[in-house]
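Chemist: coords please:
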Amino acid sequence: MPSENIELKKAGLKVTHPRVRILQVLESSPNRHLSAEDVYQQLRDAGDDVGIATVYRVLTQFEQAGMVQKLNFDGGQSVFELDDGDHHDHMVCVDTGKVIEFHSEEIERLQEEIAAAHGYEISDHSLVLYVKPKS
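Modeler: Below is the predicted model of the structure:
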């Protein structure tokens, strides 16, 4: 049984051609952050007859099932990335829209310290840095 079918079944989703193909696009794309339109275009380029409404619906189902994360960056469209369970933060280039993933133990530690200093503990967080190339 292909790994996509196993992932869909583990998420409690019925295995359908559009779901399998969309998952394959997400898994095989060199760009980990794809908009629904990016997914749709890759499917069209591959000759798949999957409509844009189906792509949006399946991505929403994947998000609800915990398979993907939907990221909303300022000034841009929503993008989706597979949720592999590893926490990371993002930088977004304000000139090109390029999304760069990074992880910093120091930043994670500082966030915990800041929350604790205010009497809280972090239950979840998202850090996005908006960057531009150095001049």
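Chemist: all contacts plus neighbour counts: C-alpha atoms, from now on.
Modeler: Noted.
Chemist: where exactly do the helices run in the protein?
Modeler: Ranges of helices in the chain, per DSSP state H, are 3-10, 17-28, 36-45, 52-64, 105-117.
Chemist: F62 contacts F80, correct?
Modeler: No: look at F62 against F80 with CA atoms under 8 Å: they stay out of range, at 9.7 Å.
Chemist: Name the residues contacting each of the two.
Modeler: Common neighbours of F62 and F80, using CA atoms under 8 Å, 6 or more residues apart in numbering, are V68.
Chemist: which one is V99 nearest to, not counting chain neighbours?
Modeler: The shortest distance from V99 to any non-neighbouring residue, by CA to CA, 6 or more residues apart in numbering, is to V92 (4.6 Å).
Chemist: Alongside the first, I'd like the structure of this one:
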Amino acid sequence: MAKSRFDTGGGPSQRQLRVGELIRRTLSDVLLRGDIHDPELNRMSITVGEVRTSPDLKVATAFVLPLGGQGADEALSALRRNRAEIRRAVSKGLTLKFSPEIRFAIDETFDQMDETRRLLGQDRVQQDLDDPDADLDD
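Modeler: Next up, the predicted model:
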């Protein structure tokens, strides 16, 4: 059965993924070069982990985290305060019909990875990993 181009039941489309990655790279470059006229923002080293776009590509959510994870609230506040200037700077590097609205959120994937490592390091889990046949019925 052919998939409808309007089917949104699954994950993001290839176009959404491509545009999200393009915005992520462009936003990272803008922040790295210090193109935004805000000394507080330019003083921070911010990592852009992922950008997710809406199906119509008009809204992009950038998941960011300051280097070391310290000062996340200040970084988020500075990015939101300068979002119009950031949008203009990012749109210069894009060849899209519309310049997407950029929203910012804290990237929590690093915290999730730490929690996963912590869980996998527990003695009970290590027993299961060391002896994979322990739970199998004969």
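Chemist: And the TM-score between these chains?
Modeler: Counting by TM-score structural alignment, normalised by the length of the first structure, the TM-score of this superposition works out to 0.29. Behind it: 60 aligned residues with a CA RMSD of 3.8 Å.
Chemist: circling back to that earlier point, got the helices of the first structure as a markdown table, with distance to L71 of the first structure columns?
Modeler: As requested, these are exported to a markdown table (distance: least, CA to CA, whole Å):
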| stretch | distance to L71 of the first structure |
| --- | --- |
| helix 3-10 | 21 |
| helix 17-28 | 14 |
| helix 36-45 | 12 |
| helix 52-64 | 10 |
| helix 105-117 | 19 |
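Chemist: can I get the ones you listed in CSV with mean neighbour count?
Modeler: Listed next are the helices of the first structure as CSV, based on neighbours: other CA atoms under 10 Å:
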stretch, mean neighbour count
helix 3-10, 15
helix 17-28, 18
helix 36-45, 18
helix 52-64, 17
helix 105-117, 12
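Chemist: of all these, which lies closest to V99 of the first structure?
Modeler: Closest to V99 of the first structure of the helices of the first structure is helix 36-45 (CA to CA; 14.2 Å).
Chemist: Between helix 52-64 and the closest one, find me the angle.
Modeler: 120 degrees (axes from the mean of the first three to the mean of the last three CA atoms, to 10 degrees).
Chemist: who does helix 36-45 of the first structure touch, helix- and strand-wise?
Modeler: helix 17-28, helix 52-64 (3 or more CA pairs under 8 Å, 6 or more residues apart in numbering; DSSP states H and E).
Chemist: just to revisit the earlier point, the residue nearest to V99 of the first structure touches V79, doesn't it?
Modeler: No: using CA under 8 Å, V92 of the first structure makes no contact with V79, being 11.8 Å away.
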